[in-house]
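**Q** Need coordinates for the below:
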Amino acid sequence: MSTLVKEKKSRPINLDLQTIQFPITAIASILHRVSGVIMFVAVGILLWLLAISLSSPAGFTQAANLVDGFFVKFILWGILTALSYHIAGGIRHLLMDMNYFEELESGTLSAKFVMGIAVVLSVLAGVLVW
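**A** Down below sits the predicted model:
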């Protein structure tokens, strides 16, 4: 009976998430999920804008006027940024599924590379939108 009873280990428990420092690989993975959620919401926004623009010539003018505003341009830039990060992170995850970048050093390097590519693509998206 004594072999069935497990001893309770006294491990430190940290429930304050603000004091936890996540590794860059965890941040890259979390951002990949967040960008996926942003893209899911973006589909609704973009379909709504497409529906307005295809409804009539006046609707197209209304959609064009909406896209000329700063707020909508900012949203479009955010959508393009999320899309570019999600694609770059998705390629990284696909490569990891093929047994590349699975070690700590190469995983960290690939996460930094994806974030760098995302910054460059975000700047290019800003140039495209504005």
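
**Q** Could you use CA atoms for every contact and neighbour count after this?
**A** Noted.

**Q** How about the residue nearest the centre of the chain: what's its closest non-neighbour residue?
**A** Centroid-nearest residue in the chain: residue 35, 2.4 Å away (criterion: Cα atoms, centre = their mean). Closest residue in space to residue 35, ignoring its immediate chain neighbours: residue 82 at 4.8 Å, by Cα to Cα, 6 or more residues apart in numbering.

**Q** swap in residue 67?
**A** The shortest distance from residue 67 to any non-neighbouring residue, by Cα to Cα, 6+ apart, is to residue 73 (6.1 Å).

**Q** Check the gap between the one you found and residue 60 for me.
**A** When Cα to Cα, to the nearest Å is the yardstick, residue 73 and residue 60 sit 16 Å from each other.

**Q** likewise residue 53?
**A** The value you get for residue 53 to residue 60, if Cα to Cα is used, is 4 Å.

**Q** Could you list the buried residues of stretch 39-59?
**A** 39, 42, 49, 52-53, 59 (16 or more other Cα atoms under 10 Å).

**Q** for stretch 78-95, same thing?
**A** Of the residues in stretch 78-95, those buried under the neighbour-count criterion (16+ other Cα under 10 Å) are 78-90, 92-93.

**Q** One more, so I can put them side by side:
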Amino acid sequence: MNTKTRPQYTNLNVFTDLTSYRLPPAGFVSILHRISGLLLFILLPLLVWFFDKSLTSEISYEEFTNAFVAGIGAVPGWFIKLVCLGLIWGYLHHFCAGLRHLWMDATHSVSKEQGRSSALLVLGLSLLLTAALGAKLFGLY
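**A** Take a look at the predicted model:
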């Protein structure tokens, strides 16, 4: 038999192996789930500040909404919108991937194909929802 031998990776070297290693969609979703959780954790003080500004009073709400137009200090408004878009993606991806993980844990009936298709669904759904909310954020509708 002339079967092609597949390389086996036991220890990945960042400089030599990552260019040839193909990560499955479930691996991307898992890594992005961790990254989005870290993003939400690191930017939690900003989220709390946004929440506080939007609910304290009518004047603070006006300051909050003006930050998206005029910016805050030297930071322009488009950059604040971009950071919020990143937070929106982080939350939506983390939520969708978390539901996927809960579903996989609850059913215990996940095959390789189910894992691949659910990972692609999470990626597509989180990006679609992010695009919809991002369009609202940037005033497209």
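
**Q** does the residue nearest to residue 35 of the first structure really touch residue 37, like I thought?
**A** No: under the criterion of Cα atoms under 8 Å, residue 82 of the first structure is not in contact with residue 37, lying 9.1 Å apart.

**Q** all strands in the second structure, in order from the N-terminus.
**A** Taking DSSP state E, the second structure contains no strands at all.

**Q** measure the equivalent of residue 126 of the second structure over in the first structure to residue 28 of the first structure for me?
**A** The alignment partner of residue 126 of the second structure in the first structure, by TM-score structural alignment, is residue 118. When Cα to Cα is applied, the distance between residue 118 of the first structure and residue 28 of the first structure equals 11 Å.

**Q** Residue 94 of the first structure too?
**A** Looking at residue 94 of the first structure against residue 28 of the first structure, where the rule is Cα to Cα, the gap reads 14 Å.

**Q** now do residue 72 of the first structure
**A** Using Cα to Cα, which is the criterion applied here, residue 72 of the first structure is 27 Å from residue 28 of the first structure.

**Q** and if you look at residue 87 of the first structure?
**A** Applying Cα to Cα to residue 87 of the first structure and residue 28 of the first structure gives a distance of 12 Å.

**Q** Over to residue 79 of the first structure?
**A** Remark: distance between residue 79 of the first structure and residue 28 of the first structure (Cα to Cα) = 18 Å.

**Q** again, but for residue 126 of the first structure
**A** Distance, residue 126 of the first structure to residue 28 of the first structure, by Cα to Cα: 22 Å.

**Q** Show me which of these two is the more surrounded one.
**A** Neighbour count, other Cα atoms under 10 Å: between residue 126 of the first structure and residue 28, residue 28 has more, with 21 against 17.

**Q** how far does stretch 113-121 of the second structure sit from the chain's center?
**A** Per Cα atoms, centre = their mean, to the nearest Å, the displacement of stretch 113-121 of the second structure from the mean C-alpha position of its chain is 17 Å.

**Q** Quick one: average offset of that stretch versus the first structure, please.
**A** Following the fit onto the first structure, the mean deviation recorded for stretch 113-121 of the second structure is 0.5 Å by mean Cα distance after the TM-score superposition for the first structure.

**Q** That stretch: which residues count as buried?
**A** Going by neighbour count (16+ other Cα under 10 Å), the buried part of stretch 113-121 of the second structure is 115-116, 118-121.
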